[in-house]
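Engineer: Provided below are the primary sequence and the corresponding predicted coordinates.
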Amino acid sequence: MKILLVGATGSIGEVAYEELKDDAEIIQASRNSSEYPVDITSEESIRALFEKVGQVDGIICAAGSAHFATVDELTPEQNMIAVNSKQLGQVNVVLIGLHYLRDNGSITLTTGVLMDDPLKTASSSAMANGGVSAFVKSAAIEMPRGIRINHVSPSMLEKSKEKYGKLFQGFEPVSSKRIGLAYRKSVFGAQTGQAYKVY
């Protein structure tokens, strides 16, 4: 099984890679990759990546950025960071990647706890996560060729507590293993249109 992992060098991407690396050939793509570079805000970059990689059995996208600011400080330009990256970037990975995905393949996108459990300064991120979640639920009913699509919605990783703990006050950090298993379920399971919430 050949899986393309977009966002492989991020904290969530690393978790997905560690969980799946022994059971599949994982192609690690990221913005800073020398072998498989990709910028998900650019359709051309996404297309170039798939042209280089070729046919795959699974696509995981764990990439996407957002600007954090209170609503009264957030500008339309800052909000577009999440729209173009976290939301449309992931959707475009699906729309372009479908043509390189083998029959009965799987697509797994990444959202996050903020769409369900809001924090101050996180409305733009929550908006993008919610948009991706709605897209997955709707797209699942019309996926061709037996292809499945799901999303994993993780909370703050245990290993990220030192960096993000002050922002996520009162949130229980989640183990890498639990988040990794959600990606495993999406890739190797049979469900589609699911939100695998790891909170």
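Structural biologist: Received, thanks. Numbering: from 1, shown residues only.
Engineer: CA only for contacts and neighbour counts going forward, please
Structural biologist: OK.
Engineer: mind checking how far the most centrally placed residue in the chain is from residue 28?
Structural biologist: The chain has residue 110 as the residue nearest its centroid, 2.6 Å off, counting by CA atoms, centre = their mean. Distance of residue 110 to residue 28, computed by CA to CA, to the nearest Å: 16 Å.
Engineer: and what of residue 180?
Structural biologist: 16 Å.
Engineer: over to residue 107?
Structural biologist: In terms of CA to CA, residue 107 sits 15 Å off from residue 28.
Engineer: over to residue 91?
Structural biologist: With distances defined as CA to CA, the gap from residue 91 to residue 28 amounts to 19 Å.
Engineer: quick one: contacts for residue 78?
Structural biologist: residue 67 (CA atoms under 8 Å, 6 or more residues apart in numbering).
Engineer: what helix or strand is it on?
Structural biologist: Following DSSP states H and E, one finds residue 78 within helix 76-82.
Engineer: let's bring in a second model and compare:
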Amino acid sequence: MKILVIGATGTIGSAVAEGLAARHDVVRAARRGPLRVDMAEAATIDALFTEVREVDAVVCCAASGGLTPLDVPSDTAFWSGLDGKLLGQVNLVRRALSHVRDGGSVTLTSGRFAEPVPGSSLGYLVNAGLEAFVHAAATEMPRGVRLNTVSPGWVRETLLGLGMDPAAGTPVADVARVYMEAVEGAAHGRTLAVSVP
């Protein structure tokens, strides 16, 4: 299969791209590099598909987002995660419809927090919205194209990079396997959660 991996330079995206490349032709795109895309800019998604054209699957691992306090002074700063993670991935699905071959798949990234913490309300809104979108939009996918989202939770390597205790994280190789199962399996309209070790 020819598989487009977006966010292929990140911790999760690079592991997903490497795992899929063992059996498939992987096209890697990211915010930086030879094949560029910014999920907050719909025009770059259009440009990406103009260059890549037809694929068998699209995997989006470029879903960043951090904690945003409710009382942040600027509306722009508060809503910043909405454009790239939620609306960007919705735009990706809409644009991918005419580029993913029959029976292919689109896999997005949502997420989860172990429990609500200060600053997590926007993250909860975005992730819940994305998962609800996938569940409903799956009924509209044409030509047997499957749509799923992966909820990776904390990744051990990310926690290490942040200088935090990695015990609550899942190794990135295990996270990547869930994305690969979404591409190669039969799931449709589902949120695939990565189990914590």
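Structural biologist: Ah, there it is. Quick caveat, the model's predicted, so the values are computed rather than measured.
Engineer: specify the residue positioned farthest from the middle of structure 2.
Structural biologist: Relative to the centre of structure 2, and counting by CA atoms, centre = their mean, the farthest-placed residue is residue 73 at 28.3 Å.
Engineer: then it would be within a strand, right?
Structural biologist: No: Residue 73 of structure 2: not assigned to a strand; according to DSSP: H, G, I helix; E, B strand; the rest coil it is coil.
Engineer: and for the residue lying closest to residue 88 of structure 2 once chain neighbours are set aside, the neighbour number?
Structural biologist: Nearest residue to residue 88 of structure 2, sequence neighbours excluded (CA to CA, 6 or more residues apart in numbering): residue 39, at 4.7 Å. Using other CA atoms under 10 Å as the criterion, residue 39 of structure 2 is surrounded by 27 other residues.
Engineer: ok, residue 13 of structure 2 next?
Structural biologist: Neighbours of residue 13 of structure 2 using other CA under 10 Å come to 26.
Engineer: right, and it touches residue 6 too?
Structural biologist: Yes: taking contacts as CA atoms under 8 Å, residue 13 of structure 2 lies within contact range of residue 6: 7.1 Å.
Engineer: mind listing the shared neighbours of these two?
Structural biologist: 60-62.
Engineer: other residues contacting the longest strand belonging to structure 2?
Structural biologist: The strand spanning the most residues in structure 2, taking DSSP state E as the definition, is strand 100-109. The contact list for strand 100-109 of structure 2 (CA under 8 Å, 6+ apart) reads 54-63, 89, 93, 96, 143-152, 179, 182-183.
Engineer: among those, which ones are buried?
Structural biologist: 54-63, 89, 93, 96, 145-152, 179, 182-183 (16 or more other CA atoms under 10 Å).
Engineer: the helix or strand following the helix holding residue 78 of structure 1 vs structure 2, mean deviation?
Structural biologist: Next helix or strand after helix 76-82 of structure 1 toward the C-terminus (DSSP H and E): helix 88-97. Taken over the aligned residues, the distance from helix 88-97 of structure 1 to structure 2 averages 0.6 Å (mean CA distance after the TM-score superposition for structure 1).
Engineer: SS state for residue 133 of structure 1?
Structural biologist: Reduced to three states by three-state DSSP, residue 133 of structure 1 is helix.
Engineer: which helix or strand contains residue 48 of structure 1?
Structural biologist: helix 43-53.
Engineer: buried stuff in that helix?
Structural biologist: 43, 46-47, 49-50, 53.
Engineer: returning to what we had before: residue 107 and residue 28 of structure 1: which is more packed in?
Structural biologist: Ranked by neighbour count (other CA under 10 Å), residue 107 of structure 1 and residue 28 place residue 107 first, with 25 against 20.
Engineer: how much space between that one and residue 128 of structure 1?
Structural biologist: When residue 107 of structure 1 is compared with residue 128 of structure 1 (using CA to CA), they lie 18 Å apart.
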